[in-house]
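**Student:** predicted model, plus sequence, below.
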Amino acid sequence: MELRLNIEDATPPELARGIAAAEAVFTRAGITALQGAEGLFALEGWDIKGFPEDDKPTEYEDRAATIWLEADEAAATACCAGWPKERVPRHQIMELINVPRTKLQAEAVPDTWAERKQLYPDVVTRLEITTGPDRQIDFDIAFILGWVPERQTLDRVEPLSEDGDRIPFFTSDLAQVEEMARRALKDWTIEIDRDPCDAHVFDPAAGDGDDELRLAAWRDFDGSLHMEKPPANPAIALTLAMMRGQSMHFD
């Protein structure tokens, strides 16, 4: 298990300097990098679910997440010391690699991580080609995100999420999907087109190279197309854009 920095054009000595700065933050705080990453994962999971009151991260997880973010910032500052301001990353640049199996990989049930990871690209493809609402896709998205402990099928009674609510209608209820997106990404801009259907979700402060902060369902920000035809409806478009933003977690 080790830290890795994703900073374009950084030299090995610069990367090593950044990692050393991050490790110093964890050492001063008295936690490991893994504990920090798990805290951040818990915080991001709560964010994705729309900040439910009964599923808040613990005080320990919240502190660990804060320390991880401080370490990430310290790493970027140290690595990019002396760089022009516009080249210093404004997004998270740190990750753990060779991580042992923990809730960082499978929050719902540890043994489901491989299945969820394999299912992710399949669901994105199905969102791209579906001709309308698809409850099985809704179920599969909930499973991928760790909201339910196992993959559900249409031949069962409709499942409930862990907090007792019905699984969201990701492919049919635009208002529901948009509410979740706006709660999860409060400072981001969400644009939805209906003719043709498309969705763009982005951080207004993001630059042209900040692809992970600029998400599109069909037509990307540079004018290229993710697929031949636009999504079947606006709910699918917004869900697809949001799911593209999850790709970093399933690489």
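**Tutor:** Sure thing, it's come through.

**Student:** going forward, measure contacts and count neighbours with C-alpha atoms only.
**Tutor:** Will do.

**Student:** just give the closest residue to residue 71, not the sequence neighbours.
**Tutor:** Distances taken as C-alpha to C-alpha, 6 or more residues apart in numbering place residue 22 nearest to residue 71, at 4.3 Å, with adjacent residues excluded.

**Student:** repeat for residue 14
**Tutor:** residue 79 (4.7 Å).

**Student:** can you pull out the helices in the stretch 1-150 of the chain?
**Tutor:** Secondary structure of the stretch 1-150 of the chain by DSSP state H, counting those that start in this stretch: the helices cover 12-29, 33-48, 59-79, 113-129, 135-144.

**Student:** any chance of those helices in a markdown table, with distance to residue 243 and mean neighbour count too?
**Tutor:** Below are those laid out as a markdown table (distance: least, C-alpha to C-alpha, whole Å; neighbours: other C-alpha atoms under 10 Å):
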| stretch | distance to residue 243 | mean neighbour count |
| --- | --- | --- |
| helix 12-29 | 29 | 18 |
| helix 33-48 | 11 | 21 |
| helix 59-79 | 23 | 21 |
| helix 113-129 | 7 | 17 |
| helix 135-144 | 9 | 22 |
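
**Student:** A further structure is provided below for comparison with the first:
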Amino acid sequence: MMQGKIIVAGIGPGKYELMTLECAEALKNCDCIVGYEVYIQLVKSHFPEKEFLSTPMRKEEERCRLALKEAAKGKNVVFICSGDAGVYGLSGLIYEIAASSEEFKNVQINVLPGITAALSGSALLGAPLIHDFAVISLSDLMTPWEKIEKRLEAASQADFCLVLYNPMSHKRKDYLFKACQILLKNLPQNHPCAWAKNIGRAGEECQICTLGELQNAQLDMFTTVFVGNSQTKVIETAQGKKLVTPRGYEFER
């Protein structure tokens, strides 16, 4: 039987206008769209004629197999992830499952990039990632907290700008506080930080703060946290305060 194909696509932060043209074209031309139920709702109104298949949270492997099975039937499938499918997304798991099964060995897999929260959040806040930066998830579902602690310690010692994904959830209410306590070993209380919530979706908001203030912030899984480096500063603009990390360009003041 003729095998179909899977395009694993990052749909960006959620706003249709922030989806790449390549991703939108793939969604327009596919037979079936598979994804986490929350992400399906972000694209469904733009492609109402499509077949949609979804699974709830914590059903990632089941979701990947569902997409592969549809492709194995000969369908052209788009498997959607938020942000970029290769940054805390499921493109890797799709490849792993396909490679481990004879059933899926002939399914063609392609990955399309998307705008990850580090980039969309940075644009909202100003320009905090102009210099070297590290991205760390505070979720310990797949990474031991002890390893996350070491990464936070090393990144703060190396003077990286930091982007923290998954800073807090109902079951992990104190993880952001614990992360800030680690960072405060090497950084001062007034160190410039910020967060961006619901980027590109209803309820979008962002705020610049200090590291001392950040440790007590009540955030959620839909928030991305930014921690500046030793050169990061808050700049007053016509649109309000912006977080900027200098690259080191020389210019006349």
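**Tutor:** Here it is on my side, so go on. This is a predicted model, so every value here is computed, not measured.

**Student:** can you pull the TM-score for these?
**Tutor:** For these two chains in superposition, a TM-score of 0.24 is obtained (TM-score structural alignment, normalised by the length of structure 1); 103 aligned residues with a C-alpha RMSD of 6.1 Å.

**Student:** re earlier: check contacts around the residue nearest to residue 71 of structure 1.
**Tutor:** Counting by C-alpha atoms under 8 Å, 6 or more residues apart in numbering, residue 22 of structure 1 makes contact with 70, 71, 72, 74, 75.

**Student:** what's the closest of these to residue 126 of structure 1?
**Tutor:** Comparing the contacts of residue 22 of structure 1 against residue 126 of structure 1 with C-alpha to C-alpha places residue 72 closest, at 34.7 Å.

**Student:** close enough to count as contact, the closest one and residue 94?
**Tutor:** Yes - checked against C-alpha atoms under 8 Å, the pair residue 72 of structure 1 and residue 94 is within contact range at 5.8 Å.

**Student:** can you count the residues close to residue 147 of structure 2?
**Tutor:** Residue 147 of structure 2: 11 surrounding residues under other C-alpha atoms under 10 Å.

**Student:** name the element it belongs to?
**Tutor:** helix 145-157 (DSSP states H and E).

**Student:** how about that helix: buried residues?
**Tutor:** 148, 149, 151, 152, 153, 155, 156 (16 or more other C-alpha atoms under 10 Å).

**Student:** in space, what's closest to the third one - neighbours in sequence excluded?
**Tutor:** Going back to what we said before, that points to residue 151 of structure 2. Using C-alpha to C-alpha, 6+ apart and skipping residues adjacent in sequence, the residue nearest residue 151 of structure 2 is residue 136, 7.6 Å away.

**Student:** list the contacts of that neighbour.
**Tutor:** 148, 151, 152, 162, 163, 164, 165.

**Student:** measure it to residue 225 of structure 2 for me?
**Tutor:** For residue 136 of structure 2, the distance to residue 225 of structure 2 equals 10 Å [C-alpha to C-alpha, to the nearest Å].

**Student:** could you do residue 22 of structure 2 as well?
**Tutor:** For residue 22 of structure 2, the distance to residue 225 of structure 2 - C-alpha to C-alpha - is 28 Å.

**Student:** now residue 164 of structure 2
**Tutor:** Taken as C-alpha to C-alpha, the span from residue 164 of structure 2 to residue 225 of structure 2 is 5 Å.

**Student:** neighbour count winner among those two?
**Tutor:** Using other C-alpha under 10 Å as the criterion, residue 164 of structure 2 and residue 225 rank with residue 225 on top: 27 against 22.

**Student:** the more buried one and residue 194 touch, don't they?
**Tutor:** Yes - in this structure, residue 225 of structure 2 is within contact of residue 194 by C-alpha under 8 Å, at 6.0 Å.

**Student:** in structure 2, which spans are strands?
**Tutor:** In structure 2, the segments counted as strands under DSSP state E are 5-10, 32-36, 51-55, 76-81, 108-112, 126-127, 133-137, 161-165, 192-197, 205-210, 223-227, 233-237, 240-244.

**Student:** what's the first helix or strand after the helix or strand containing residue 191 of structure 1?
**Tutor:** Applying DSSP H and E as the criterion places residue 191 of structure 1 in strand 189-194. As assigned by DSSP H and E, the chain's next helix or strand after strand 189-194 of structure 1 is strand 197-202.

**Student:** tell me the angle that next one makes with strand 189-194.
**Tutor:** 170 degrees (axes from the mean of the first three to the mean of the last three C-alpha atoms, to 10 degrees).

**Student:** from the contact counts, what lies against strand 197-202 of structure 1?
**Tutor:** Here strand 197-202 of structure 1 touches strand 189-194, strand 214-216, helix 234-244, going by 3 or more C-alpha pairs under 8 Å, 6 or more residues apart in numbering; DSSP states H and E.

**Student:** buried stuff in that strand?
**Tutor:** 197, 198, 199, 200, 201, 202.

**Student:** returning to that earlier point: quick one, the helix holding residue 147 of structure 2 and strand 133-137 angle?
**Tutor:** 160 degrees.

**Student:** who does helix 145-157 of structure 2 touch, helix- and strand-wise?
**Tutor:** Counting by 3+ C-alpha pairs under 8 Å, 6+ apart, helix 145-157 of structure 2 packs on strand 133-137, helix 175-183.

**Student:** again, only using 10 Å
**Tutor:** strand 133-137, strand 161-165, helix 175-183 (3 or more C-alpha pairs under 10 Å, 6 or more residues apart in numbering; DSSP states H and E).

**Student:** what angle do helix 175-183 and that helix make with each other?
**Tutor:** 50 degrees.

**Student:** any idea how far the closest residue to residue 194 of structure 1 other than its chain neighbours lies from residue 214 of structure 1?
**Tutor:** The spatial neighbour of residue 194 of structure 1 that comes closest, neighbours along the chain excluded (C-alpha to C-alpha, 6+ apart), is residue 234 at 6.2 Å. According to C-alpha to C-alpha, residue 234 of structure 1 and residue 214 of structure 1 sit 18 Å apart.

**Student:** of the two, who's got more company?
**Tutor:** residue 234 (26 against 22).

**Student:** no further queries at this time; thank you.
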